[in-house]
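Student: How does the following fold in three dimensions:
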Amino acid sequence: MSIVKRFVAGAVCPRCGEMDTIRVYRNEIREYRECVKCDYVDGQNLDGSPDPAEELATRVTKKPESVSASQPLKFVPNPGLKRRDH
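Tutor: Coordinates of the predicted model:
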């Protein structure tokens, strides 16, 4: 049996964000989607059972950078600007 891969019109890749680059195909157990631009591959079981996989690394789910203790900002009026009263 040959695998038929078909493009999904309007689909956006969750990794690179490009539109119309996703194609889907399936075998007897799983359905897959892949991006032809960034080589993203994802799959799900046809019976709906969950995969024990961890969350995918996408452009939205990047790890946050470590935040150090910050200091409050102090706003000082600019003496070169003339204040206009309304």
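
Student: When you work out contacts or count neighbours from here on, use the C-alpha atoms and nothing else.
Tutor: Will do.

Student: what sits against Asp42?
Tutor: Applying CA atoms under 8 Å, 6 or more residues apart in numbering to Asp42 gives the contacts 32-34.

Student: SS state for it?
Tutor: strand (DSSP: H, G, I helix; E, B strand; the rest coil).

Student: before we go on, could you also do this sequence so I can check it against the first one:
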Amino acid sequence: MTEQPYKRPRRFIAGVVCPKCNEMDKTVMFTNDEGDEVRECVACGFHQTYAQHAAEEQAQQELATRVTPAGKTVLDEGEQPLKIIGFGTVDPKQK
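Tutor: Model (predicted):
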């Protein structure tokens, strides 16, 4: 009697869009023989490990926006009280 190799379960991930073919709900997750988490598209065959994904994310730079422009340091001056002009306590004698 030959022993069957353990087949790892594949789980479909709802709502995920494949980065290669843009198909929704075609991505499965599983653990490969080396123990890495892998995502794979059943429509186009896209295959990526978690380590590859993390390396790509780290390589991408933060986009320069109007809020955090490139080359400018964002300074946080700490908490300060908010002063609302024209909205204060009214003295009843002034009416």
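
Student: where does the TM-score land?
Tutor: The TM-score (TM-score structural alignment, normalised by the length of the first structure) is 0.49; 49 aligned residues with a CA RMSD of 2.2 Å.

Student: Helix or strand: which one has the nearest residue to Phe12 of the second structure once chain neighbours are set aside?
Tutor: Among residues not flanking Phe12 of the second structure along the chain, Val28 sits closest, at 4.3 Å (CA to CA, 6 or more residues apart in numbering). Using DSSP states H and E, Val28 of the second structure maps to strand 27-31.

Student: quick one on the thing from earlier: can you get me a residue count around the residue nearest to Phe12 of the second structure?
Tutor: Counted by other CA atoms under 10 Å, the residues lying close to Val28 of the second structure total 18.

Student: How about the strand holding Val28 of the second structure, which residues are buried there?
Tutor: Buried residues in strand 27-31 of the second structure, counting neighbours by 16 or more other CA atoms under 10 Å, are found at 27-30.

Student: wait, doesn't Arg33 of the first structure sit right on Arg6?
Tutor: No. With contact defined as CA atoms under 8 Å, Arg33 of the first structure does not reach Arg6; the gap is 9.5 Å.

Student: Understood, closing this out.
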